[in-house]
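**Student:** Quick one, fold the following:
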Amino acid sequence: VAAMAGALLKIKPVIAVENGEAVVKGKARGVKKGRAYLTEAISASGIDFDKPLALGYTGTDDALLQAYVAENQDLLQGHAVQEINVGCAIGTHTGPGGIAAAWFEKKTD
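**Tutor:** Next up, the predicted model:
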């Protein structure tokens, strides 16, 4: 029932993996707001672009991921970005059409 209501309202879960566990960080209404949430999280995290950044997608079509990359060329340009297909462990929480990002944060001493 929750999945049907979420689909009707176009609510996208925003999850993070913390200490090996999937945690709901919030919910975004619509694809654009979900992608904006992801961009904000990457920008605010203190990402270490000297290390690889992975962007992934769930399902069989990477069209939403390609749209995200195109929208965020200013953030991603010139950095090593690996695109991957996310497996079922994360895909179970998001369903098809999910976008994922994994990165290293800069060490603060």
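**Student:** make it CA atoms for all contacts and neighbour counts henceforth
**Tutor:** Will do.
**Student:** what about stretch 25-34, how long is it end to end?
**Tutor:** Terminal residues of stretch 25-34 lie 12 Å apart, using Cα to Cα, to the nearest Å.
**Student:** Quick one: the strands in this protein, in order.
**Tutor:** With DSSP state E as the criterion, the chain has strands at 11-18, 21-29, 53-57, 81-85, 99-102.
**Student:** Same list (these) but as a markdown table, adding distance to residue 37.
**Tutor:** Shown next, in a markdown table, are the strands of the chain (distance: least, Cα to Cα, whole Å):
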| stretch | distance to residue 37 |
| --- | --- |
| strand 11-18 | 8 |
| strand 21-29 | 8 |
| strand 53-57 | 14 |
| strand 81-85 | 19 |
| strand 99-102 | 11 |
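**Student:** Now show me the structure for the sequence below, then we'll compare the two:
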Amino acid sequence: MIRYKKEFKQSLVEMHNQGRSYTDLSAEYGPSVDSIRNWVKLYAVHEVDGEKWTQADVNALQKENDKLREELEIKYISNNLLLDSSAPCDSSDYFVLSAISTCLLINSNDYYGCR
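**Tutor:** The predicted model follows:
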């Protein structure tokens, strides 16, 4: 599979936006009609509340948002574990506690007083 640079894709999108057809661009530059059509969708500019966004921008923001939600969930769960002093502490908790302590940058031995 051939990988094309972002600048190349954007230049084909610009040429399409200026009136060139998908088939003409495909014949002249090589990428398939479907690839060019997908790039046009990806780099189409939409204005929201005065700001301009492309689908690529939205995809990047969604990916970042998903990562932040996951981090927040881990912190929320670990906070509840720390606040629950009646929670049992046995060897089966070690791996969960180790992962949470790594995320929170604290010593796993500090959880529930486990040693």
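**Student:** where does the TM-score land?
**Tutor:** Remark: TM-score between the superposed chains equals 0.29 [TM-score structural alignment, normalised by the length of structure 1]; 54 aligned residues with a Cα RMSD of 4.1 Å.
**Student:** Now tabulate the strands of structure 1 in TSV and tack on distance to residue 2 of structure 1 and mean neighbour count.
**Tutor:** Shown next, in TSV, are the strands of structure 1 (distance: least, Cα to Cα, whole Å; neighbours: other Cα atoms under 10 Å):
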stretch	distance to residue 2 of structure 1	mean neighbour count
strand 11-18	10	17
strand 21-29	13	13
strand 53-57	22	19
strand 81-85	25	15
strand 99-102	20	20
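**Student:** Compare the ones you listed and give me the one nearest residue 69 of structure 1.
**Tutor:** Taking Cα to Cα, strand 53-57 is the member of the strands of structure 1 nearest to residue 69 of structure 1, at 8.8 Å.
**Student:** so what does that closest one touch, helix or strand wise?
**Tutor:** helix 63-71, strand 81-85, strand 99-102 (3 or more Cα pairs under 8 Å, 6 or more residues apart in numbering; DSSP states H and E).
**Student:** Make JSON lines out of the ones you listed and add distance to residue 44 of structure 1.
**Tutor:** Output for those, formatted as JSON lines (distance: least, Cα to Cα, whole Å):
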{"stretch": "helix 63-71", "distance to residue 44 of structure 1": "17"}
{"stretch": "strand 81-85", "distance to residue 44 of structure 1": "18"}
{"stretch": "strand 99-102", "distance to residue 44 of structure 1": "14"}
